[in-house]
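**Q** I'd like to go over a predicted model; first the sequence, then the structure.
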Amino acid sequence: MKKRDESEAEGTAHSIAAWNGNIETLNIRLLVTEASMARERVSLADIPTALYENRWLESPFKHPSIFVVSDYLERLTDRSGFAEY
C-alpha cells in the first residue's frame, strides 16, 4: 500500500508541476499580447482561459506568484458578463 501512496503522490506532484508550467506559458502569452489572448480585445478565447486560470487558483496547492495572470483575471472581473457568471 505504501508504494501505491508514493506513486500517487509522485503523480500528483507531476500534474501540479505540469499545470504550473501551463500557467507560466499563459503568463508569457499575456506578456506578449499585453491584454488578452487575442491581443487588445477580449474574445471567445478568453472564456476557457479564464475558467482554466480560476480553477488553477482555486485548487488546493501552493501556487507560484504569476502577477500577469492575476492582473488578467482582475481585468476580466471588471467586465459585466464575466462578473455575472
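**A** Okay, I see it.
**Q** CA atoms for contacts and neighbours, from now on please.
**A** Noted.
**Q** Contacts for the strand or helix carrying residue 70 next, please.
**A** Taking DSSP states H and E as the criterion, residue 70 maps to helix 67-77. By CA atoms under 8 Å, 6 or more residues apart in numbering, the list of residues contacting helix 67-77 from outside reads 23, 26, 27, 30, 31, 35, 36, 50, 53, 54, 82, 83.
**Q** Go again with 7 Å.
**A** Here helix 67-77 makes contact (CA atoms under 7 Å, 6 or more residues apart in numbering) with 27, 30, 50, 82, 83.
**Q** Would you write a ChimeraX line that selects the buried entries of these?
**A** Of the contacts of helix 67-77, the buried ones can be selected in ChimeraX as follows, counting by 16 or more other CA atoms under 10 Å:
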select :27,30,50
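**Q** could you redo the contacts of helix 67-77 as JSON lines and give each row secondary structure and distance to residue 4?
**A** Formatted as JSON lines, these follow (DSSP: H, G, I helix; E, B strand; the rest coil; distance: CA to CA, whole Å):
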{"residue": "27", "secondary structure": "helix", "distance to residue 4": "34"}
{"residue": "30", "secondary structure": "helix", "distance to residue 4": "39"}
{"residue": "50", "secondary structure": "helix", "distance to residue 4": "34"}
{"residue": "82", "secondary structure": "helix", "distance to residue 4": "41"}
{"residue": "83", "secondary structure": "helix", "distance to residue 4": "42"}
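**Q** alright, now check it against this:
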Amino acid sequence: DLLPCAAQARAQVEQWMDWQASDLNSAWRHVFMARVRQHPDFADDARAEASLEQWNRLMTVLDHQLAASNAYVAGTDFSLADIVLGLSTQRWRSTPGNKPVLRHVDAWFERLRPRPGFAEHVDNGVA
C-alpha cells in the first residue's frame, strides 16, 4: 500500500524518495553532523551554514510540492515518500540554525504525527 502498483503513481513516489536520497541528504549532511552530532570532521561553521542554506532551499521545494498536493508528498495518499521525507524533516526541525517558515511542511508534519510508527521512530526526541 505504501508503494503504488500503478506505474505513474509508483514513479512519483520513487522520484521523491530518490530526491531525498540524493539531493536532500547531500544538502543536510554537513550541518547536521556539525551541529547535532558535533562530529569534529565537520567543525567548519561556514560550510555548515552553507549546508543549512542549501537544505532550506530544498525544504522550500518540498513545501511547494505539499502545497500542490494538499495532502502528502506524492499525492493524496500516504506513501513511502512520506516516511523518508518525514525523517529528513524531523532532522531539519531539530538542527539548530535559521530556517524559513514552511507552512505546508508544518501542516504535513502534523498530519504525520498521529501515525503510531511516526511517533515511535521519527518524532521521538532523538535527532
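**A** Okay, I see it. Worth saying up front: this structure is predicted, and the values here are computed from it rather than measured.
**Q** Dump the contacts of helix 67-77 of structure 1 to CSV, plus distance to residue 13 of structure 1.
**A** Below are the contacts of helix 67-77 of structure 1 laid out as CSV (distance: CA to CA, whole Å):
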residue, distance to residue 13 of structure 1
27, 21
30, 26
50, 23
82, 31
83, 32
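**Q** Looking at the contacts of helix 67-77 of structure 1, spot the one nearest residue 65 of structure 1.
**A** Distances from residue 65 of structure 1 to the contacts of helix 67-77 of structure 1, taken as CA to CA, are shortest for residue 27 (10.6 Å).
**Q** Residue in structure 2 paired with the closest one?
**A** In structure 2, residue 27 of structure 1 lines up with residue 63, judged by TM-score structural alignment.
**Q** Please verify my assumption that its match contacts residue 102.
**A** Yes: under the criterion of CA atoms under 7 Å, residue 63 of structure 2 makes contact with residue 102 at 6.1 Å.
**Q** Compute the number of surrounding residues for residue 44 of structure 1.
**A** A count of nearby residues for residue 44 of structure 1, using other CA atoms under 10 Å, gives 10.
**Q** helix, strand or coil for it?
**A** Classification of residue 44 of structure 1 using DSSP: H, G, I helix; E, B strand; the rest coil returns coil.
**Q** Also residue 64 of structure 2?
**A** helix.
**Q** And for the closest residue to it other than its chain neighbours, the neighbour number?
**A** The shortest distance from residue 64 of structure 2 to any non-neighbouring residue, by CA to CA, 6 or more residues apart in numbering, is to residue 104 (7.6 Å). Residue 104 of structure 2 has 21 neighbouring residues, counting by other CA under 10 Å.
**Q** Show me what residue 104 of structure 2 lines up with in structure 1.
**A** Alignment note (TM-score structural alignment): residue 104 of structure 2 maps to residue 68 of structure 1.
**Q** would you say residue 56 of structure 1 is within a helix?
**A** Yes: counting by three-state DSSP, residue 56 of structure 1 is part of a helix.
**Q** Count the neighbours of the counterpart of it in structure 2 for me.
**A** In structure 2, the residue paired with residue 56 of structure 1 is residue 92, using TM-score structural alignment. By the criterion of other CA under 10 Å, residue 92 of structure 2 has 20 neighbours.
**Q** Fine by me, thanks again.
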